[in-house]
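In: predicted structure and sequence below. I'll ask about it afterward.
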Amino acid sequence: MRIDLSGKRAVVTGSTGGIGYAIAKGLAGAGASVVVNGRKQDRVDAAISKLKKEVEGAGIEGVAADLGSAEGCKALIDAVPETDILVNNVGLFGPKDFFDTPDDLWEQYFAVNVMSGVRLSRAYLKGMEKRGWGRVLFLSSESAFNVPAAMIHYGVTKTADSSLARGLAKRMAGTGVTVNSILPGPTFSEGVSEMLREQAEEKGQTIEEAGIEFVKSERPSSIIQRPASVEEVANLAVYVASPLSSATTGAALRVDGGVVDTIA
C-alpha cells in the first residue's frame, strides 16, 4: 500500500508545531503541496523552513492568520481560494474548572475550535464537490466522548467537531468528498509537553516519565499506557486524507491509545 498525494493541495490549520506540523510533514512526504498556517508570521516562516529541510522537494506555502475570527478565516481563504484536502487542526485546550470558566472563554474556545472549521469547510467544500474529490478532516479528541471534568469547555467543542464532521459527511453524500473526525488521546504535542513540564521539574522526571504518569492517573483506561507521539496521530490523518480511504466517511476515528472504553 502506497499513499500518493501528488498533485493534491492540502491546507493544515494550526500547523506550525505539534500534531498539525506532523500532519503537514506527513502530507508533504506523500507528495502533496501543503499550506502551513499559524497566527504569527515568524512561526509560519520557521515551519516552512523546517519542512523544506525535512521533506526534500516539498511544495510548502504559508499563511499567517488568526482563525479565531471571521476576518482571519477570510484572510486564509483569500490567500488560498481552493484546496483538495482541508485539515481543521487549529485548537485551544487547557484545564479550567467549570465554575471559573466565564462566557468569554467559552466563546473563544468555540470560535477557534469549532467556527474555524465551519467557516473553512463552507468555503472549500463546494470546490471539492465540483471537482468530484476532496477530504476534510477535523481534529477532535477522545475528550469529545470522554469529557474531562477539568476541561468541560474543551470537551464540548470537541464533541461539536465530531458532530459537525458527521453532518457534513451526510451533506456531501455521493460527491466523492469525504469528511471525518480524528480523535487523538493524550499526545506529546508542544502544548501537552509544556503542561507537563512543571510536574516533571518538581518531581525530577523527564517529560516522557511525566507523560506516562499523567496517562496512568488521569486516563487510566488507556491501553497503551502512555501518550502517543504526534507522528502516530499524523499517520492516521495522512491515510484518511488519501484516495485509499475512499469508503471512510462520517467516521469518528480513534487514535486515542484505547482511552475511550467502548468497542464501537
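Out: That came through fine.

In: contacts and neighbour counts: CA atoms only from here.
Out: Noted.

In: the stretch 1-150 of the chain: strands as residue ranges?
Out: Listed in chain order, the strands of the stretch 1-150 of the chain (DSSP state E, counting those that start in this stretch) span 9-12, 33-38, 60-64, 85-88, 134-139.

In: by contact count, what packs against the third one?
Out: When you say that, I think you mean strand 60-64. Packing contacts for strand 60-64, counted by 3 or more C-alpha pairs under 8 Å, 6 or more residues apart in numbering; DSSP states H and E, involve strand 33-38, helix 41-54, helix 70-79.

In: then the fourth one?
Out: Using 3+ C-alpha pairs under 8 Å, 6+ apart as the contact criterion, the secondary-structure elements in contact with strand 85-88 are strand 9-12, helix 116-131, strand 134-139.

In: swap the cut-off to 7 Å and go again
Out: The helices and strands touching strand 85-88, judged by 3 or more C-alpha pairs under 7 Å, 6 or more residues apart in numbering; DSSP states H and E, are strand 9-12, strand 134-139.

In: one more to weigh against that first structure:
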Amino acid sequence: MDFGLDGKVVVVTGGSSGIGFATAKSFHDEGAIVVINGRDEAKLAAATAEIGPRAKGVVADLTTAEGTQALHAFAEGFGPVAVLVNNIGRFDVEEFQSISDERWHEYFDINVMTGIRITRPVLKSMLERDAGSVIFIASEAAIRSIPFMVHYSVTKTAQLGLSRALAEMTRGTNVRVNTYLPGPTATQSVRDYFEEIATERGVSFDEVMKGFFENDQPGSLIQRLIDPEMHGRAIVQLATNTAMNGTTQRADGGAIHSIL
C-alpha cells in the first residue's frame, strides 16, 4: 500500500530507541526522509545508520528552547515537515508520597512540554501550508491510571487534552492532530526493567512477565508485551489516514476495558 510518503519529511522526536526508533524505521521504509533527535551523538549516529540512508539525526534537547529551534531548523533544511511524531517520554516506578515537586516538574517538562515546544513552530507552518499531521505518543496509562506511576499517568493524560485542543485548531483544514496509545511494549528500556526484577528475585524473565500480566495487567487480552514494530506500522497509518483527526488510537493489547 502506498502511503504517499516518498520524499516527505517526517520528524520523530526521541527516535533513536524504543517505539520512536520503530516508528522512524517504518516511515523510512515507506520512502520518507526521517529526522530524529537525541542528546547522545554516538547513539544517534548508530540509530540513523540502522534506520537507513534517508535517516538524519541531530543532537537537540527539546527541554530547551535552543534545542527545539535546532531540531526545527535542521528538519526544515530537508523540506517542510509533513509529519511530526511527538515521542519523547520517560517512565519510572515511584511511590506517590516520595515524588517531589521537582520530579513532577521534570516529568511535565519531558513528557508534555517537549511536545508543546516543537509542535508550536511545526503546526504553525502546517496550518500556513494547509497540510500536515501531528501525532502524540501517549500510553494506555493515560486512561488506565497506574498508581505506582502516577506522574507518568498524569502527564500522559495531559497529552490527550493537548492533542484534542490542537486538533480543534485545524477545523476545516488539511492538517490533523491525533494521539496514539501503546500498551506495555517490548522496548529495550522495558525489557531492562523486567530483567532487573528477574535478577533481584532470582527467577527467569518469563516468570516475571507471567506474574506481571497475572497481577498487574490481568485485564490485558493479549497477555504479552507488544512488538515495537507493530506500533511503527500503526503510527504510519494514523499519520496518513485523512479521516482521522482529534482521535485517540488505542494499541493497548485490550488492557483498557472499553468499546471506544
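Out: Nice, I can see it. The shown structure was predicted, so the numbers you read here are calculated from the model rather than taken from an experiment.

In: quick check: TM-score for this pair?
Out: Laid over one another, the chains give 0.94 as their TM-score (TM-score structural alignment, normalised by the length of the second structure), with 256 aligned residues with a C-alpha RMSD of 1.4 Å.

In: could you export the strands of the stretch 1-150 of the first structure as CSV, including mean neighbour count?
Out: Below are those laid out as CSV (neighbours: other C-alpha atoms under 10 Å):
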stretch, mean neighbour count
strand 9-12, 26
strand 33-38, 26
strand 60-64, 21
strand 85-88, 26
strand 134-139, 27
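
In: could I get those strands in CSV, plus columns for distance to residue 214 of the first structure?
Out: Shown next, in CSV, are those (distance: least, C-alpha to C-alpha, whole Å):
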stretch, distance to residue 214 of the first structure
strand 9-12, 28
strand 33-38, 28
strand 60-64, 33
strand 85-88, 27
strand 134-139, 22
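
In: closest one to residue 145 of the first structure among those strands?
Out: Nearest to residue 145 of the first structure among the strands of the stretch 1-150 of the first structure is strand 134-139 (13.5 Å), distances taken as C-alpha to C-alpha.

In: what residues in the second structure pair up with that closest one?
Out: Using TM-score structural alignment, strand 134-139 of the first structure corresponds to residues 132-137 of the second structure.

In: can you check stretch 225-232 of the first structure too?
Out: Mapped onto the second structure using TM-score structural alignment, stretch 225-232 of the first structure covers residues 223-230.

In: what does stretch 155-172 of the first structure give?
Out: Counting by TM-score structural alignment, stretch 155-172 of the first structure pairs with residues 153-170 of the second structure.

In: please report how far residue 211 of the second structure lies from residue 255 of the second structure.
Out: 16 Å (C-alpha to C-alpha, to the nearest Å).

In: ignore what I typed, I meant residue 96 of the second structure.
Out: Separation of residue 96 of the second structure from residue 255 of the second structure (C-alpha to C-alpha): 23 Å.

In: give me the contacts around the match of stretch 155-172 of the first structure.
Out: In this structure, residues lying in contact with stretch 153-170 of the second structure by C-alpha atoms under 7 Å, 6 or more residues apart in numbering are 108, 111-112, 136, 138-139, 141-143, 145-146, 176-179, 245-246.

In: so which of residue 96 and residue 255 of the second structure has more stuff around it?
Out: Neighbours were counted for residue 96 of the second structure and for residue 255 using other C-alpha atoms under 10 Å; residue 255 has more, 21 against 12.

In: which residue sits closest to the more buried one, ignoring its sequence neighbours?
Out: Sequence neighbours aside, residue 220 is the residue nearest to residue 255 of the second structure in space, at 4.0 Å (criterion: C-alpha to C-alpha, 6 or more residues apart in numbering).
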